[in-house]
Every structure is written in structure tokens, then in C-alpha cells.
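Chemist: Sequence first, then the predicted structure:
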Amino acid sequence: MAHNTSSTVAAHTGTGSPLAGRVAVVTGASSGIGAAVASRLAADGARVALLARRADRLSALAEEIAAAGGEALPVAVDVTDADQVSAAAETVAARLGRVDLVVNNAGVALPSMIDKGRTDDWQRMIDLNVTGVLRVVHAFVPALLAAAEAGAPADLVNISSVSADVIYPGWAVYAATKAAVTQFSATLRAELGGRGVRVTNIEPGMVDSELRENVSDPEAKAALDEFAEAVPSLEAGDLADVLAFLVSRPSRVNLPKLRIMPTWQA
């Protein structure tokens, strides 16, 4: 589904810029949930660093955000590469200032029945959905702690999935990676909450995004397409709206875990 950044910004210009002065990082920002979240955060006044591999898409999104009155910095990076993520953190700090909001969104879903042994797909999901999340946290948590110590709001938002504990045949490895994100988030909150950093784990159900387009197993792709046709999905903007609300609450308010489902999805 195409994302219209200009209309997003226009729709929220009367909100009083609830995120004015904040610096946000959004991974997986080149499409889908990441692009929608980045656009909404910019609309609400944050300066946003756009992290993803596809530089051309990031540049186009940054231009849309700028045209609508926001500020965005495109940073091409593979979040599974520690050196690239560290360099990205340095770039963001130099260009935008201290980061106080991180949305760990980059991920991939490559379902297949386990007996097919699609080990390359398994490794790709582990590298991006788990290792990528760890790399981003490692790079940006020092800035979040510094923000909190200075008395500013500080947010780490990890995008997990309903698959973390809802069983779907063929999704075993993906589910395992998202269960890891959910547990990681819970433990991070125990480590960071007492130091002023809010940690939120969001578990979306079916979302209309490019995630389905990456599915390489033909049987899994057909089943997923059939399910998507039968069940009206969330739009990426729905998640962006909820996330923007969460991070604009007073610093004393933290929603640790939130599941967002399409009304029709069981």
C-alpha cells in the first residue's frame, strides 16, 4: 500500500507538535510500518533518522517529509552489520543530535513448513529479526540513557509480532525470532526502566505491508495471500498512530507490551 507522507503531516499539523525537540531513529524505514512511523513522528515534530538498506527509498521519503514541513535524515545501513550500525549512530548524533527515541522495526517474515529445511531463510530471519535488533539496541541505548539522565523522555520501541505466542503452522522460525524480541524487550525494561528509559514491545497482527512480498516459499505465499484476502488487515498508519500516542505520554507513563490486531483476525 502506498504511503502518502504529505497527507500524514497535513492531518496532524494541528496537534501542537507533541514530539517537538525529540530525535528519533526508525529502522526498516524504507517501506511499510517503518515509513508510516517515521512520517508520523516527523508530523508530530520529531527530527527523524531513517535507517534501512534501500538508499533511494530513504531519500524519497526524506524529501516527502521535508516537503511537508518535517525533518528527516536518510541513512543507508544494514542493521545486521555491527560496523554499519555504529557508523549510523555516529552520523545521526552528528547531524541531528542526541537520540531519545528508537523504533526497532526492521524485520523479515519467510514462513515455510519446517521439514522443507529452508535454512537460508531461517538464517536470514535470525540475522535481521534478532541480531539486527540487538545491534540497534547496542548502538543507541547509551544515548537513550543519557537523555533520561538529563531529564528528557527516552523511548525504546521494539516491533515484535502476535506470532510471538500465537501458533501458525509454517511460522515456527519466524515465531521463534519474534518470541525472542518479546522476551528481550521485557528483560530490557527491567534493566532500563529504573534508569528512566521506557521500553515498549508492540505485537501487531496482520498488516498490509511489503512483508508478504518477501515470502519465497510458494505454498506459504499462497496461504498468506488467501488469509490476507479473507481478513481485512491493519494499515501501517494504524500502528504509527498508536506508537505516536505511546511515546508522547508523560515520562512517568510506560505501556510495556501492546498487541494490535485487525478486528477480524482471531
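Modeler: Noted; the coordinates are in hand. Every value quoted in this text rests on a predicted model; they were computed, and no experiment measured them.

Chemist: all contacts plus neighbour counts: C-alpha atoms, from now on.
Modeler: Fine.

Chemist: Show me where this protein has its strands.
Modeler: Ranges of strands in the chain, per DSSP state E, are 23-27, 47-52, 71-76, 101-104, 155-159, 198-204, 207-208, 234-235, 257-260.

Chemist: the inter-axis angle of the fifth one versus strand 198-204?
Modeler: With axes from the mean of the first three to the mean of the last three Cα atoms, to 10 degrees applied, the angle from strand 155-159 to strand 198-204 works out at 20 degrees.

Chemist: Strand 155-159 packs against which elements?
Modeler: strand 101-104, helix 132-149, helix 172-192, strand 198-204 (3 or more Cα pairs under 8 Å, 6 or more residues apart in numbering; DSSP states H and E).

Chemist: which residues touch it?
Modeler: 100-105, 133, 144, 181, 185, 197-204, 247 (Cα atoms under 8 Å, 6 or more residues apart in numbering).

Chemist: 7 Å instead?
Modeler: With Cα atoms under 7 Å, 6 or more residues apart in numbering as the test, strand 155-159 has contacts from 100-105, 185, 197-203, 247.

Chemist: what do you get for the first one?
Modeler: By Cα under 7 Å, 6+ apart, the residues outside strand 23-27 that reach it are 34, 38, 46-52, 96-106.

Chemist: Likewise for the second one?
Modeler: If you take Cα under 7 Å, 6+ apart as the criterion, strand 47-52 is touched by 22-30, 38, 42, 58, 71-78, 92.

Chemist: Below is structure B, check it against A:
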Amino acid sequence: MEESMKRWEGKVAVVTGASQGIGAAVAVTLAKHGMIVCALAKRKDKIESLRVGLIKIKGQLNAVECDIANEQSVQTAFTWVEKTFGGVDLLVNNGGVYTKALFTDENNSRELKNIIDNEILGNILCSRQAIKSMKTRDVNGHIVNINSIFGHKVNQAVPGNKPMNSLYPPAKHAISAVTECIRQELLYLQTQIKITSISPGLCEQDIITSCTDNELVGLMPKMKPDDVANSVIYCITLPDTINVHELVLKPIGEFV
């Protein structure tokens, strides 16, 4: 893996939702492998705390304030990346939110819109900026969408218990569709830019396991954020002629 990452040394990676969990693990792992990582989050101080333990690494980790649900904020962040480092070679779309609100709850419009803006619109806005940067510089870059197993199947609710699904699965199903639509657009544009959807099962420190009070989720085995980060490395280090379009990860014993 170390040898296969040499092609990415000195290249620029943008990672969204990088302040904790999977996003933080991906950002740190890429920096350790020699990439110039621009870690996007609403709170820069959380990114700065990740840098404390990074001593004598090959690459670098940079904190960039960005609200991916806000188009101007996204444009500002990517403009800074381009002016500072020249452009984007790898984008990892990890930013997102979770809500316990049900569709039928009263006064839930703000929560539902927040899911759509962060999970779907934010992904598209960041992908659009990254592709523009890659095309302008004629770079065969890569976009990795951190999806979810809930982007493929709606979890069956236990009769009599409150469903844990709400708008999160529809939003992740949208990311599955967005990934394929962008893949087709990239072919139409005659680029060699790759796009991959990685769908982890339950993972420690992710927004589902951190926010849900579902007892079953608490009992099931979970993978670690580093496991997902290593899957990103796998996908971006395959030969130029191979593109992993969809990768599903599940910890042994999970029965979601």
C-alpha cells in the first residue's frame, strides 16, 4: 500500500466532514501517505486538534473552514485551495448530518432540509468544484463519496418500535444515484476522472452510532474509522484502467 500511494505524494486532497470519525481518519491517513490534505469542517479548531499528534509525516494537514450546505462557503474554500496549492486532485465527500425526526413529525422542516442540504446538495457542490479544478488542469483525479449501507436498503423497523430511518436512507440512496450520474457525465466530458461510492456498515464514531438511541445498533459489531480510510486508499491506488464504482463494507457479524 505504501508503494502504491507514491503517485499521490504531493498531490492535493480535499476531505469534507473531516473533524471527527471517518472524515478525520481519512484526512489523517492521506496526510501520513504524503498528500497535502485540506480538511473541511464548520469548526477549524477540531481539525487543528488532529494535527497535534502528526509528527514528521510525509504530507500535511490543513484546516479549512467550510459549510458544505452553503454554496458561497464551498466556493470560498475551493478557491483558497486552488490559490494556495494549485488545485484539487482527490475529493473525499464525507460531510453529512443525521436526524431522528420522522417524516410525520410536526415542525420538522428545518431538520429535513438540513439533511438534504448537507447530504445531497453539499456533495454535489463540492464535486462540481473539484471536477472544474481537475478539468481545468487536465488532471485524472478521483472523487470518493462516503455513502452508507443505508444507501442501498431501508432498515426494517421492529413492529411497535419507533423507526430509525427518517430521511437518512433516502439521502444516501440519492448519493448512490448521484455517483452514477456523475460517472456518466465524466464519460460524456471525455475525462479520465474516476468516481467511487464507498458504503460502510456500522462504524464507531459515525453519525448513526453517535446519534441513534436504537438498542440493536448499540449491540451490533462496528468497524473502525481507519477501516474505511484504508478502503479509500485501496480504491485510489488501483491501475488507471480500473475504477471501483461501488464498495460495500460490513463488520463481521453485523445484521443490518
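Modeler: Here it is on my side, so go on. Values in this document were obtained by computation on a predicted structure and should not be read as measured data.

Chemist: Need the TM-score between these chains.
Modeler: The TM-score (TM-score structural alignment, normalised by the length of the second structure) is 0.88; 245 aligned residues with a Cα RMSD of 2.1 Å.

Chemist: re earlier: what would the strands of the first structure look like in a markdown table with mean neighbour count and distance to residue 119 of the first structure?
Modeler: Shown next, in a markdown table, are these (neighbours: other Cα atoms under 10 Å; distance: least, Cα to Cα, whole Å):
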| stretch | mean neighbour count | distance to residue 119 of the first structure |
| --- | --- | --- |
| strand 23-27 | 27 | 25 |
| strand 47-52 | 28 | 24 |
| strand 71-76 | 24 | 27 |
| strand 101-104 | 26 | 24 |
| strand 155-159 | 24 | 24 |
| strand 198-204 | 24 | 25 |
| strand 207-208 | 20 | 25 |
| strand 234-235 | 19 | 30 |
| strand 257-260 | 16 | 29 |
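
Chemist: between those, which one is nearest to residue 140 of the first structure?
Modeler: Closest approach to residue 140 of the first structure among these is made by strand 101-104 (7.5 Å; Cα to Cα).

Chemist: What range does that closest one cover in the second structure?
Modeler: Structural correspondence for strand 101-104 of the first structure: residues 90-93 of the second structure, per TM-score structural alignment.

Chemist: tally of neighbours for the equivalent of residue 185 of the second structure over in the first structure?
Modeler: Here residue 185 of the second structure is matched to residue 191 in the first structure, going by TM-score structural alignment. As a burial measure, residue 191 of the first structure scores 13 neighbours (other Cα atoms under 10 Å).

Chemist: Residue 239 of the second structure too?
Modeler: There are 9 residues near residue 239 of the second structure, going by other Cα under 10 Å.

Chemist: residue in the first structure matching it?
Modeler: Using TM-score structural alignment, residue 239 of the second structure pairs with residue 250 in the first structure.

Chemist: distance of its match from residue 99 of the first structure?
Modeler: As judged by Cα to Cα, to the nearest Å, residue 250 of the first structure and residue 99 of the first structure stand 18 Å apart.

Chemist: try residue 229 of the first structure
Modeler: 39 Å.

Chemist: Check residue 193 of the first structure too.
Modeler: Separation of residue 193 of the first structure from residue 99 of the first structure (Cα to Cα): 17 Å.

Chemist: The two: which is more packed in?
Modeler: residue 99 (26 against 18).

Chemist: Can you tell me, leaving aside adjacent residues, what's nearest to that one?
Modeler: residue 23 (4.9 Å; Cα to Cα, 6 or more residues apart in numbering).

Chemist: Check the burial of the counterpart of residue 66 of the second structure in the first structure by counting its neighbours.
Modeler: Using TM-score structural alignment, the equivalent of residue 66 of the second structure in the first structure is residue 77. For residue 77 of the first structure, the neighbour count with other Cα under 10 Å is 22.

Chemist: Surely residue 77 of the first structure is in contact with residue 53?
Modeler: Yes - with contact defined as Cα atoms under 7 Å, residue 77 of the first structure counts as touching residue 53 (5.0 Å).

Chemist: What's the separation between residue 149 of the first structure and residue 193 of the first structure?
Modeler: For residue 149 of the first structure, the distance to residue 193 of the first structure equals 12 Å [Cα to Cα].

Chemist: Residue 166 of the first structure now?
Modeler: As judged by Cα to Cα, residue 166 of the first structure and residue 193 of the first structure stand 27 Å apart.

Chemist: Equivalent analysis for residue 62 of the first structure, please.
Modeler: Residue 62 of the first structure is 32 Å from residue 193 of the first structure, by Cα to Cα.

Chemist: who's in contact with stretch 239-247 of the second structure?
Modeler: Counting by Cα under 7 Å, 6+ apart, 194-199, 235 sit against stretch 239-247 of the second structure.

Chemist: now it, how far from the chain's geometric center?
Modeler: The chain centroid and the centroid of stretch 239-247 of the second structure are separated by 17 Å under Cα atoms, centre = their mean, to the nearest Å.
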